[in-house]
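Chemist: my questions are about this predicted structure, shown below with the sequence.
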Amino acid sequence: MEFPGVYIEDVGLLAPGTLRLTDKSISFKGDKGGKSVTIQSADIQRLKWQKLGNKPGLRVGTTDGGLHRFGGFKDADMEKIQEFTESSYSKRIDPSPLFIKGWSYGQAEVKGKSIEFSWEEKPLFEIPCTNVSNVTANKNEAVLEFHQNDDSQISLMEMRFHMPTDPDNEDDVDQVEEFKKAVLAYAGLEAETEQPICLLTDILCTTPRGRYDIKVYPTSIALHGKTYDYKIPIKSINRLFLVPHKDGRSVFFVLSLNPPIRQGQTRYSYLIFDFPKDEEQEMELALTDEQLDAANGSLDRKMDGPIYKTVSALFKNICNLKVTEPGRFIGSSGTPAIQCSHRQNPGLLYPLEKGFLFIHKPAMYIRFEDISSCHLARSDGGTVTRTVDFEVDLKSGAPIIFNAMEKEENNKLFDYLNKKNIKVRNPNKVETRAESSDDEIDPYKAAVKAEGRSKDDSDDESTDEDYDLDQDLKRKAKEKDSSEGSASEPDDEYDSGSEQDSSGTGESEPDSEEDVPKKKKEKVEKKEGKGKKGKKDKDPNAPKRASSAYFHWFTANRLSLKEEGDSVADVAKKAGQKWKTMTAEEKKEWEAKAEKDKARYESEMKEYKKSGGGASSKSSKPSSSSSSKKSSGPSSSKAISKEYISDSDDSDEEPKKKEKKSAPKEEEEEESDDSEAGSDGSDESEDSD
């Protein structure tokens, strides 16, 4: 049977949860990590139907004197629970109505582990002895102080019982003192005069900060510092943690407290002790034989070895709790700890088997069952960031953010969340970020280069619309290979006033740009608006270089990434971020294209070099100069352009042209061959450039 919406009394707070009844036990699990209780069927002594919080409730008494009260039922639920308990536990539920008449007098008795106040054997109220924090006995009055629950809006702070002297009491028994002893027996309180189990001196405590002497009693621990003293009941300790520091030199022993201890207005829900890892100490424990037998060999009267192991074993047996240690998670530093910050306070985050432990300002433990999702994102710090923000979204709606986490922890933490089946809001994004490293290419820089390269290509295309120098040189090379000579070459654009001979030889025209003086060439290029400062001409026969996988992807997706108003840098930045968010599977297509393009480039480069590309320019230059030296007459003027000659006063180019026209055909062919040799050298040099 299961009853959701039921609540349990927890130090003055009605904590909601779900009650489940089975053949073997009665279990209660609190909502949002609240109190949880499990009562075995063999330990159930009595059951009562009694109101709690003005609603019907179930009161369960155990064989050890314990008392558990559950409320929030409906009146019709009693019959269902009655049938189940009689068949499963052989226990009948007895109705026990509370006597509420406003009386302030009655009889106070300690029954089991609770204080019952009744009138004429009718109960008025009852209080568990474990809720009592202190008892003071005066002449005829007992003063009870109670533990506080921070989640409770209204708390019971103090209660006073006046016990008048009974004149018929012949034994002269102090009722107040007897009442105090009975409450202390079940409240888990000892006097300071009693002998502690052990004494730990000068222990470093990071929360609350300071050095304390610690006295460990069977039911409480006392901390004595230079300024403050604390007394903590063992029953208020609900979790124990033992985790190593990231530096490997110390170990944290953490006690989770509910209710927390107070220092003024500050509450401490965790006690954090810092023990040196290599410090060893011999310790003698004041334990009885029964207590040693109950420890099942984990404790001895004399304990030696590392002090943190001795203290953790002692608290494990006294508190009857499991000590939680790091699981299989190992961070990039080789330890279970992740360096990060919370609200600008640096600390260490420990991913454990069932939750996250953060030490230490403020110390917190986040259970997996309270987490709705997680989110990993780059920290805001410019284009190059080396830290990550880890955001934990709780089911209660309040997110917890850990900042300044090293980027290398991404992959480790992402795999850990997947193994624990914790929802991650951006799995692809996180995974790619986790795989990234400092050695990879900077996508922002690469994108800017790609944008600049595309601009250069577009500029070249716009220039070629007026005059394509590469194409012209290529055409000349083809004419040379076909042995057709340079007779069909047209005048260059900058050769103003050039006249083509009627014979069509055109020997007076320059064969390449190298034949034009540099100063004149720069002047003409500026005039035409075609030249760029420091820009070299490309070899049209040279194969196109291979592009990387990123450039292939960027070229295909640049227009889809660009939005209205985006600059080149904006598009490049978006592309870089998008490339990092892609998984290895998504990049596979573009990497295959890059490999194919690389193979193409290598193959074409081999063919290009075999045909004399690249290296031919060095050998062609001497031949050009030698041919110009050998040639005489008209051939020696080939290095000077027509425009340059027209500016000089002593040019005799025209008579030389007329002499050429009347020359025999064989001489024309020889001269043509010499001129081709000179022009070929310039063409090959130009191709090489």
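Modeler: Looks like it arrived, so ask away. Model, not experiment: these values are computed from the prediction.
Chemist: C-alpha only now, for contacts and for neighbours.
Modeler: Fine.
Chemist: what is the subsequent helix or strand relative to the longest strand along the chain?
Modeler: Scanning the chain for the longest strand, with DSSP state E as the assignment, gives strand 250-263. Where DSSP states H and E defines the elements, the next helix or strand beyond strand 250-263 is strand 266-276.
Chemist: list the helices and strands that following strand packs on?
Modeler: Counting by 3 or more Cα pairs under 8 Å, 6 or more residues apart in numbering; DSSP states H and E, the packing neighbours recorded for strand 266-276 are strand 198-207, strand 250-263, helix 307-319.
Chemist: roughly how far is the helix or strand just after it from the heart of the chain?
Modeler: Next helix or strand after strand 266-276 toward the C-terminus (DSSP H and E): strand 283-284. How far strand 283-284 lies from its chain's middle: 44 Å, per Cα atoms, centre = their mean, to the nearest Å.
Chemist: you'd agree residue 115 is up against residue 126?
Modeler: Yes - applying Cα atoms under 8 Å, one finds residue 115 in contact with residue 126, separated by 5.4 Å.
Chemist: here comes the other one, which I'd like you to weigh against the first:
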Amino acid sequence: MSTAQFDSIFLGLSGVAGKLRIAQSGLGWKSSDEKESVTTVPSSDIKWIQWIRVARNYQLRIGTPKTRITFDGFLKDDFERLQNLCKQYYNTTIESKEVSVRGWNWGIAEVQSQDMAFLVAGKPTFTIPLSQVLNTSITKAEVALEFSSALPPPPADSTEDAIARKKRLRTLPDEVSELRLYIPGSARGMKKKGDKAKIKAEGGDVKDDEEESDEEEDDTGDEGETAAQVFHDAVKEKADIGQVVGESFCTIPDVLCLTPRGRFDIDMHADFLRLRGKTYDYRIAYSQVQKLFLLPKPDDIHCQFVVNIDPPIRQGQTRYPYLVMQFVKDEIMELDLNLDEETLKEKYENNLKLRYDDPAYEVVSVLFRVLAAKKVTTPGNFQSHDGQSAVKCNLKANEGQLYFLEKQLLFISKQPTLVPHSDISAVVFARVGGALPSARTFDLSIRMRGDTDHPIIFSALNKEELQSIDEFLRMKKVRVKNEMDELAAVEAAALGDDDDDDDDDAMDVDAPAPKGVLAEEDDEDSEVDEDFQASSSDGGSDSDDSGSDDDAMSDASADKPAKKKQKTSD
């Protein structure tokens, strides 16, 4: 039996082209890259075939009992040839599906077996494989779909600085990371037929056209349930977010997360984990985990486990690149793993145990360390003035704890901040606003390499922590500048000048008055005495004239009040 071959054909979302061969026994696709295996579709599994215009020319979409397979890259002239081959070999007619090109952003969102299709005037505008949906969330009447990234993960080398990271990101292509659908209205009259569920994006009652006559029997929506909630649940189910394929080997219940805020149940699987909360469910692959931190809180009661993930999870417009879990140090966790001894030995090299009866933070950190294959970073040799591993401070309006680790600084708050030592240009101790040397707090300004105009400023650090922080950073060979010492020296010099001026003033008060001042006082006295003498001689009697001048001056001095001594001023 002859075999037809088509070149430069892509399988699904693959970026590598290959060859597609069609024979009576079925279809077979082989990539031009020898590393990829051959994909075959037996003729007995072919249920339907569709022909659709896509970005990579034309697509041949084949439906099977369990899945849907697509082949892209066909030319328009290949349709007739494929039509004849499918009729001859599989007794199936290719259905040509028209695509809407109106450009409208409102229509009907239809959840099919493995796709989410957006229809405009009854024609699909685009379809999205639900297998690519990483998470879905709902806010009132808005449903957000987050997609997994096809880009390569960041390198595991922790020495990558900020400049190298920017260069690496510039070379990566753009991709769709999130899609939002606004679906107002209630779910009354909504229809489901098999694996299909239709919801009008512009709101209102929605009905499956093929089942309008069975409205009372097939009505699945309650009057109080919104259309957005029904659509969210359908996507969650079909995308395997709510019901994950494969059994988890352990579940950690009721874990308190500070970021994002809430309590979650953590389901640990072989390749990923799930965070199940009341509102949000997240599916996080272990390949997204970049760093792990196990850090005690300064209160000596709690311990924090921090997971750095990239790409981050989202809640609306907010990104969460860090998961911050909090455990009580005295809390004991009893946990049994759903694994056999052979799997523990072969796959995990006996790094896990079948049963745990240890502190909760230790159990969780061990599971993440083994499954994500990442080292858990613990506090180094830094100690604050009260013997803690962190100091309290503020970053903008957020209060938190700043940990001085061996290779980075980690600030834990609502939005944690990680600063590697390799990215630091200089650390400056300063007081913003010209505070006095007697102030009890200081600011820690971190200038980053390549961005010295926008430093990271940690404020309100206790002054008692200055010496320990200074010694630690100098030991790590981080450039340190203490502007407070310079300010204190300038202020001390200014205070010294003021003291000298005060001493001079005191000496001027006690010292004799200058000669010129005393002369002026003598002149005043002499003028008064002369006037007094003149009046006495004019109006006096003969007997008065017989008196001596000394008696007249003494009488004048007795009648005139004593004059106060004037102070001199500079």
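Modeler: Now that the structure is in, tell me what you want to look at. The shown structure was predicted, so the numbers you read here are calculated from the model rather than taken from an experiment.
Chemist: returning to that earlier point: now the helices and strands packed on strand 266-276 of structure 1 as CSV including distance to residue 183 of structure 1?
Modeler: Listed next are those as CSV, based on distance: least, Cα to Cα, whole Å:
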stretch, distance to residue 183 of structure 1
strand 198-207, 25
strand 250-263, 20
helix 307-319, 20
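Chemist: strands along the stretch 51-200 of structure 1, start to end?
Modeler: 57-62, 67-71, 93-95, 107-111, 114-119, 122-128, 132-137, 141-146, 158-162, 198-207 (DSSP state E, counting those that start in this stretch).
Chemist: for stretch 252-261 of structure 1, the distance to its chain's centre please.
Modeler: How far stretch 252-261 of structure 1 lies from its chain's middle: 27 Å, per Cα atoms, centre = their mean.
Chemist: so it corresponds to what in structure 2?
Modeler: Mapping stretch 252-261 of structure 1 onto structure 2 (TM-score structural alignment) gives residues 304-313.
Chemist: return the set of buried residues in that stretch.
Modeler: Buried positions in stretch 304-313 of structure 2, judged by neighbour count with 16 or more other Cα atoms under 10 Å: 304, 305, 306, 307, 308, 309, 310, 311, 313.
Chemist: out of the strands of the stretch 51-200 of structure 1, flag the one nearest residue 234 of structure 1.
Modeler: Closest to residue 234 of structure 1 of the strands of the stretch 51-200 of structure 1, according to Cα to Cα: strand 132-137, at 11.7 Å.
Chemist: quick one, that closest one and strand 158-162 angle?
Modeler: Between strand 132-137 of structure 1 and strand 158-162, the angle comes out at 30 degrees (axes from the mean of the first three to the mean of the last three Cα atoms, to 10 degrees).
Chemist: got the angle between strand 132-137 of structure 1 and strand 141-146?
Modeler: Between the axes of strand 132-137 of structure 1 and strand 141-146, defined by the same axes, to 10 degrees, the angle is 170 degrees.
Chemist: quick revisit: by how much does the longest strand of structure 1 deviate from structure 2 on average?
Modeler: Strand 250-263 of structure 1: mean distance to aligned residues in structure 2 after superposition is 0.7 Å, counting by mean Cα distance after the TM-score superposition for structure 1.
Chemist: contacts for that strand, please.
Modeler: Here strand 250-263 of structure 1 makes contact (Cα atoms under 8 Å, 6 or more residues apart in numbering) with 147-150, 230, 232, 236-245, 267-278, 308, 312.
Chemist: check stretch 167-180 of structure 2 too.
Modeler: For stretch 167-180 of structure 2, using Cα under 8 Å, 6+ apart, the contacting residues are 142, 143, 144, 145, 146, 147, 148, 149, 151.
Chemist: and these, which are buried?
Modeler: Taking 16+ other Cα under 10 Å as the criterion, what is buried in the contacts of stretch 167-180 of structure 2 is 142, 143, 144, 145, 146, 147, 148.
Chemist: how about the second one, what does it touch?
Modeler: With contact set as Cα under 8 Å, 6+ apart, residue 143 of structure 2 has these partners: 136, 137, 180, 181, 182, 183, 228, 231, 232.
Chemist: could you dump those residues into CSV with distance to residue 338 of structure 2 added?
Modeler: CSV is the format used below for the contacts of residue 143 of structure 2 (distance: Cα to Cα, whole Å):
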residue, distance to residue 338 of structure 2
136, 28
137, 30
180, 37
181, 39
182, 41
183, 41
228, 36
231, 33
232, 31
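Chemist: in helices, which of those residues appear?
Modeler: 228, 231, 232 (DSSP state H).
Chemist: quick one: stretch 227-234 of structure 2 aligns where in structure 1?
Modeler: Counting by TM-score structural alignment, stretch 227-234 of structure 2 lines up with no residues of structure 1.
Chemist: the longest strand of structure 1 to strand 266-276, inter-axis angle?
Modeler: Relative orientation of strand 250-263 of structure 1 versus strand 266-276 (the same axes, to 10 degrees): 160 degrees.
Chemist: what angle sits between strand 250-263 of structure 1 and strand 198-207?
Modeler: Put simply, strand 250-263 of structure 1 runs at 80 degrees to strand 198-207, going by the same axes, to 10 degrees.
Chemist: so how far is strand 250-263 of structure 1 off the chain centroid?
Modeler: Offset of strand 250-263 of structure 1 from its chain centre (Cα atoms, centre = their mean): 27 Å.
Chemist: repeat that for stretch 353-361 of structure 1.
Modeler: 15 Å.
Chemist: got a list of contacts for that stretch?
Modeler: If you take Cα under 8 Å, 6+ apart as the criterion, stretch 353-361 of structure 1 is touched by 206-207, 326-327, 342, 345-351, 363-368.
Chemist: tally of neighbours for residue 22 of structure 2?
Modeler: Counted by other Cα atoms under 10 Å, the residues lying close to residue 22 of structure 2 total 21.
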